[in-house]
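>>> Structure, please.
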Amino acid sequence: MPVTPMSRRSWRQTLAVYRRPEVLTMLFLGFSAGLPFLLVFSTLGARLRMSGVEVATIGYFSWIGILYSIKFFWAPVVDRLPLPLLCRLLGHRRGWMLAAQALILLGLVGMALVEPAHHLLLIAWLALMVAFGAATQDIVVDAFRIESAEESLQAAMSSVYIIGYRGGLLAAGAGALALAGNYSWSIAYLGMAGLAVVGMLTVLLRPEPPRPPLAAQLAREPKVRAFLRRTRGWPRTLKRAGAWCVGAIICPFTDFFTRFGWYALALLVFIGLFRISDLSMAAMANPLYVDLGFSAQRIGEVTGLFGLAMTLLGGVLGGLLAARYGVRPLLWIAAALVAATNLLFAQLALSGANLWMLVVTITGDNLTNGMASAIFIAFLSGLTSRAYTATQYALFSSIMTLPGKFIGGFSGALVEAIGYPSFFVYVSLLGLPAVALAAWIARDRRFSEPASTS
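Next comes the predicted model:
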């Protein structure tokens, strides 16, 4: 079915995009990507707090999430190096995806069988294993999404991906907390390991996206051709290895800076600041609920009921608005909302164990983040060249999370020093530079250059 250009779509045509198979696939892959995140982050924080681990230690545990932020280091390997057997049987993207999902499943089973109070270091290593598998899966899923459909479908695919991702977060948050409250943490983590099968089945059922062979990609890259000309006298094996390194590691970065010039630096700064406020506080959300006196079951019920509804609404709303009006005009609104919702957590901390304030906080946070994430993922997809999808998008998403994750490691110590209310006001203020940069990018036409498809 031909896709109507974004500027000419009616609302009916916009909604029809969501019925396309490649768009619906992202619902399940998004779920698979979102599932492990909280299990090594805030859900793990709640488990550790209920096991008697100090708040400051829980804050340092959030540094495990930095693996998501440095995934660009191994993204070129994932992008260009095939896995033996798996990639031959399933294709390059699907083979890597299945391997990453298997690593997640094994790590979650291990976390289910270990008690944090007695084996805190082992829990940390198992969480690192899950985080590495999840970060690798993210590299492949992002490349799979961008390569599976044309650019005009990316906003819809991003919004559906966010809905699935948030569904995975809710399962790993509200679902795991409910299982822990009714049964045990071991049952909760075993149940989450079972849900990892959703992504594995999706990989087996969906086709590999079209992609030119590696040799053909390398042959079209001027820097690779120049390298081969300069190394004519080198041994064949050394030349092939050098050409691979140039094509897989150097070209993705030079392509981005060639297309945007020095404005590329401004884009990278903006990407790093966009989610700094919500990522800096994320590790302290569940400890706040626990310290206010809410039970694991109550937290699970509220985040499950209201969080799911608002996440679905936010994801769909963000995708529809981006498809209808374009991404750049919405960036500053999304950045402002992400920063402002942290003030709801400050008010909750002042309100005590107020159930309605908990509902308002979780509702506002999930609605805003669902909408903002759909808009921002579409923005990043537009910056990504299809010749280097995995490596460039891994760079963008790594930079997006690294500053917030690093600051988040000190969040527990900050809470102990200044208290929850002041902490959440502080992280809200961290988002103001992102709002200013988003407003500049939205007005400056030099940032609207489409991604290269070469």
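
>>> C-alpha from now on. contacts and neighbour counts both.
OK.

>>> buried set for stretch 285-299?
Under the neighbour-count criterion of 16 or more other Cα atoms under 10 Å, stretch 285-299 has 285-290, 292, 294, 296-299 buried.

>>> distance between the ends of it?
This stretch, stretch 285-299, spans 11 Å end to end (Cα to Cα, to the nearest Å).

>>> could the buried residues of stretch 285-299 go into TSV alongside distance to Thr237?
As requested, the buried residues of stretch 285-299 are exported to TSV (distance: Cα to Cα, whole Å):
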residue	distance to Thr237
Ala285	52
Asn286	53
Pro287	54
Leu288	57
Tyr289	58
Val290	58
Leu292	62
Phe294	62
Ala296	57
Gln297	59
Arg298	61
Ile299	57
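
>>> Could you measure from the spatially closest residue to Leu128 that is not a sequence neighbour over to Gly45?
Using Cα to Cα, 6 or more residues apart in numbering and skipping residues adjacent in sequence, the residue nearest Leu128 is Ile64, 6.0 Å away. The gap separating Ile64 from Gly45 is 12 Å, by Cα to Cα.

>>> could you point out which element follows the one helix or strand Ala216 maps to?
Assessed by DSSP states H and E, Ala216 sits inside helix 214-219. Next along the chain after helix 214-219, taking DSSP H and E as the criterion, comes helix 222-230.

>>> follow-up on the earlier one: Ile64 and Gly45 - which one has more neighbours?
Legend: neighbour count by other Cα atoms under 10 Å for Ile64 and Gly45, higher for Gly45 (26 against 22).

>>> compare with the first, here's sequence two:
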Amino acid sequence: MNQPRRAPSIFDLFGQRKMAALLLLGFSSGMPLYLTSKTLQAWMTVEGVDLSTVGKVSWLALPYSLKFLWAPILDRYVPPFLGRRRGWLLITQVMLGLLIAGMALHDPRDALFLMFINTVLIAFFSATQDIAVDAYGVDVLEEREMGAGASLKVMGYRIAMILTGGLALVMANSLPWATVYVIMGAFMLVGVLGTLMAPEPVLREGPPATLASAVVHPFMEFFRRAGPVLAPVILLFTVLYSLSDRLVQNMANPFLLAKGYTLVEIGTITQALGLAATIVGVVVGGVFVAKLGINRSLWVLAFIQMGSNLAYYMLAVRPKSTGLLTGAILVENFSGGLVTAGFVAFLMSLSSRQFSATQYALLSSLMAFGRDFIGGYAGDVAQRSGWPGFFLISIAAGIPALLLLPIIAPLTRENPRGAAEHTGEVTDDPDLARG
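As a prediction, this is how the structure comes out:
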């Protein structure tokens, strides 16, 4: 597993049925997010709901943070159709299509409580779909394919965000909001298509025997595979690896506003050029992993994400310039896309196929901890150090992960230490799909 493998050609890599399915599943995964947050808040604001209530919509996204609690259910139980991964995908996608369209039945002025209940249900099934999509990616991809699979998932996700955060608002300018949500619900059929065309992972080892084992065994299997000493180091590395990039992302808009850039300048450049740069970045990151392997990619990307923060340092020490702003946004988003593809491939490699739903959900929660909790102190750091000092500190924040790289991803190995084996074996045989 640790010997270098022949890098696949770009056509062989991206021209597979499972890759096309991951693009569509990524789209399906991204559809509900803005419909339960930014777009919903726009609807409520237009209808005259008070700002205090509009702000509390963010509380309704709690299921996204707690999804690891019910992830073992998706490992343990196999639906009676399509297999363990695609069966759960179809269930969540059908429910999401109905629930999103069902938002049309509620008026935010007269039935806000029922609308909020509907929104929580959408968030729950959306988080459950995310579990299934992530687990499917872990199960069907070989190590060298993981960066490409991650890049296509992210691309599909971003396209869905454009649809629900941009096109939906444009449509609402000439159509009733209820009609817009019905149309958005119909777009979940894209995910259903992806599920039906996707090959099911082969489950030779079978699912966990009991729900209790589905809860306990993922921890035991990971610590047994990685070892009691290395396992905590891997988990620490998971928290620290993208911290340098996350610190800048958390404070980018406040910095740009303080520098004197307008909302129009920030919004236009970040949403248009920034989004395009991110998509290009994740695709290039997928090719990186395919050509270099996960370990060498982690080394290259660690230096890239630290170096990309220099673009914001230049913005901080130079006079206001639209050209510099454009360059910084392009560099940050492109490098962020690269790092996302490589790091998601790393998380996939650590997840065992038998427990992929639970293990990936836990690992991604640790990554979110680094982003949300530790990154939450970014404002305090910026306040004390000033903006130029903050961006230099953000570069230094990448050093701890860099020091752990020789332990986690030695260059003499193909894959990270503690990684599970991934054959990427798929089937259209329902018996093999069930285990």
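
>>> Any idea what the TM-score comes out to?
Their TM-score after superposition, calculated using TM-score structural alignment, normalised by the length of structure 2, is reported as 0.74; 414 aligned residues with a Cα RMSD of 4.8 Å.

>>> thinking again about what came up before, list the ones among the buried residues of stretch 285-299 of structure 1 that fall in helices.
When these are checked against helices (DSSP state H), the matches are 285-290, 292, 296-299.

>>> what residues are up against the residue nearest the centre of structure 2?
Closest residue to the average C-alpha location of structure 2: Val154 at 6.6 Å, with Cα atoms, centre = their mean. Val154 of structure 2 makes contact with 23, 26, 279, 282, according to Cα atoms under 8 Å, 6 or more residues apart in numbering.

>>> mind checking what Ser32 of structure 1 lines up with in structure 2?
Taking TM-score structural alignment, Ser32 of structure 1 has Ser28 as its aligned residue in structure 2.

>>> same deal with Leu153 of structure 1?
Using TM-score structural alignment, the partner of Leu153 of structure 1 in structure 2 is Glu145.

>>> my guess is that match meets Val289, correct?
Yes. Between Glu145 of structure 2 and Val289 there is a contact under Cα atoms under 8 Å: 7.4 Å.

>>> What sits closest to the residue of structure 2 sitting at the aligned position of Phe260 of structure 1 if chain neighbours are left out?
Matched across to structure 2, Phe260 of structure 1 falls on Ala226, judged by TM-score structural alignment. Of all residues not flanking Ala226 of structure 2 in the chain, Gly418 sits nearest, at 4.1 Å (Cα to Cα, 6+ apart).

>>> how many neighbours does the one you found have?
20.

>>> SS state for it?
State at Gly418 of structure 2, reduced to three classes by DSSP: H, G, I helix; E, B strand; the rest coil: coil.

>>> Tell me which of the contacts of Val154 of structure 2 fall in helices.
The helices in this structure, assigned by DSSP H, contain 23, 26, 279, 282 from those.

>>> what's the closest of those to Ser352 of structure 2?
When these are compared for distance to Ser352 of structure 2 (Cα to Cα), Gly26 wins out at 21.0 Å.

>>> Contacts only, for the closest one.
Shown in contact with Gly26 of structure 2 (Cα under 8 Å, 6+ apart): 133, 152-157.

>>> what do you get for Ser277 of structure 1?
338-339, 342, 404, 427-431.

>>> ok, and the most crowded of the contacts of Val154 of structure 2?
The most crowded member of those, judged by other Cα under 10 Å, is Val282 (30 neighbours).

>>> so what corresponds to it in structure 1?
In structure 1, Val282 of structure 2 lines up with Gly315, judged by TM-score structural alignment.

>>> so how far is Ala171 of structure 1 from that match?
In this view, Gly315 of structure 1 and Ala171 of structure 1 are 17 Å apart by Cα to Cα.

>>> Same question for Glu115 of structure 1.
If you go by Cα to Cα, the gap between Glu115 of structure 1 and Ala171 of structure 1 works out to 21 Å.

>>> These two: who's more crowded?
The neighbour comparison of Glu115 of structure 1 against Ala171 (other Cα under 10 Å) goes to Ala171, with 26 against 16.

>>> May I have the residues that are in contact with the aligned residue in structure 2 for the more buried one?
Taking TM-score structural alignment, Ala171 of structure 1 has Leu163 as its aligned residue in structure 2. Leu163 of structure 2 sits next to Met31 when contact means Cα under 8 Å, 6+ apart.

>>> Three-state assignment for Leu163 of structure 2, please.
Using three-state DSSP, the structure places Leu163 of structure 2 in helix.

>>> Now do it against Ser28 of structure 2, distance only.
Per Cα to Cα, Leu163 of structure 2 is found 11 Å from Ser28 of structure 2.

>>> now do Gly166 of structure 2
For Gly166 of structure 2, the distance to Ser28 of structure 2 equals 16 Å [Cα to Cα].

>>> between the two, who's got more neighbours?
Counted by other Cα under 10 Å, Gly166 of structure 2 and Ser28 do not tie: Ser28 has more neighbours, with 32 against 14.
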